[in-house]
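**Student:** No letters, just coordinates:
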């Protein structure tokens, strides 16, 4: 059964995209031996960065919005990582805005990804608006990235509350597994 893991935070600039890139590459490398596939999906519509971190910025033809709007099929938008053969990338649109996302279209996209991949890592936009809500809606697990700053910690608490209230699992009296990643800590 495929796992949807959303990497999120309430505050920008804490390292969500870097965490998503590193986790997706590391997970894919570990799972390559047993034939499992990983996809990193960028849901930060309008502020695409995951492509650069994965070294795939020059290979984008179609994006997640093109798939949801039926301008291409999923396989046309997916980009296979050059070095990690069982890792794929689904880019965000850089020209659209996150208000274009629709709950039903996101649901269909996640189901299509689940049919093809064992692990789906979603790079969520910062904040608690619509783009964030779409990124956490179908999560089985959520990794909340925080930095040791009061504003980041407070925002992460709010994010956890929203996940517990608005995710598909929460609506069906189930729990989204939640984990905190503390980034940029100086012991």
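**Tutor:** Received it, and whenever you're ready, just let me know what you need. Note that the coordinates shown come from a computational prediction; the quantities given were computed from them, not determined experimentally.
**Student:** CA only for contacts and neighbour counts going forward, please
**Tutor:** Fine.
**Student:** show me what contacts residue 112?
**Tutor:** For residue 112, the contact set (C-alpha atoms under 8 Å, 6 or more residues apart in numbering) comprises residue 74.
**Student:** got another, please set it beside the one above:
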């Protein structure tokens, strides 16, 4: 970095593709993804880490990209919502969201998808309470969350080859 440019060259893996890019030192990761790379599936809401709309995966951990600087992605493996589908073909997770009507306006959906994808690592179908706890960092104003929870439950059951454990409401 030079004082006159205030830019840094970073190299990272994004959705399976390695890129090297010069970025301003104070550019947020969310802005880098959207403005520089054209990955507009990562949405920006509150810009304070509260709403979860900008949630992505960095080195297999879900993070809120509005709270990171682009330079912090140097050397990282990043996955955005664009990595889920194969061209025009929806992934199992996206199909589950579609089947369970787990979206309305869709603004929060990329954040929920990022969190849901990360739940595969648990190796099992989570209880509804566990799912609700895990998705609590992403806010939705439209759906009431029930469809989202059912979609994630269904998806995890499909991925792990088991049926979801339906809880009886108290």
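**Tutor:** Here it is on my side, so go on. In this text, all values refer to a predicted model and were calculated from it rather than measured experimentally.
**Student:** Quick check: TM-score for this pair?
**Tutor:** The TM-score (TM-score structural alignment, normalised by the length of structure 2) is 0.32; 90 aligned residues with a C-alpha RMSD of 5.1 Å.
**Student:** pretty sure residue 128 of structure 2 contacts residue 149?
**Tutor:** Yes - with contact defined as C-alpha atoms under 8 Å, residue 128 of structure 2 counts as touching residue 149 (6.6 Å).
**Student:** For those two, indicate the residue with more neighbours.
**Tutor:** residue 149 (23 against 18; other C-alpha atoms under 10 Å).
**Student:** Please list all residues in contact with the more buried one.
**Tutor:** Each residue near residue 149 of structure 2 by C-alpha under 8 Å, 6+ apart is listed here: 128, 131, 132.
**Student:** Going by neighbour count, list what's buried in the host helix or strand of residue 111 of structure 1.
**Tutor:** Assigned by DSSP states H and E, residue 111 of structure 1 falls within helix 103-116. Buried positions in helix 103-116 of structure 1, judged by neighbour count with 16 or more other C-alpha atoms under 10 Å: 106, 110, 113, 114.
**Student:** do the same with stretch 128-136 of structure 2
**Tutor:** 128, 131, 132, 134, 135.
**Student:** Could you report the distance from the first one to residue 112 of structure 2?
**Tutor:** Relative to residue 112 of structure 2, residue 128 of structure 2 is positioned 15 Å away (C-alpha to C-alpha, to the nearest Å).
**Student:** Please apply the same query to the third one.
**Tutor:** Distance check for residue 132 of structure 2 against residue 112 of structure 2: by C-alpha to C-alpha, it reads 11 Å.
**Student:** which other helices and strands contact whichever helix or strand comes after the helix holding residue 111 of structure 1?
**Tutor:** Using DSSP H and E, the helix or strand that follows helix 103-116 of structure 1 in sequence is strand 119-123. In this structure, strand 119-123 of structure 1 makes packing contacts with strand 3-8, helix 16-31, strand 38-42, judged by 3 or more C-alpha pairs under 8 Å, 6 or more residues apart in numbering; DSSP states H and E.
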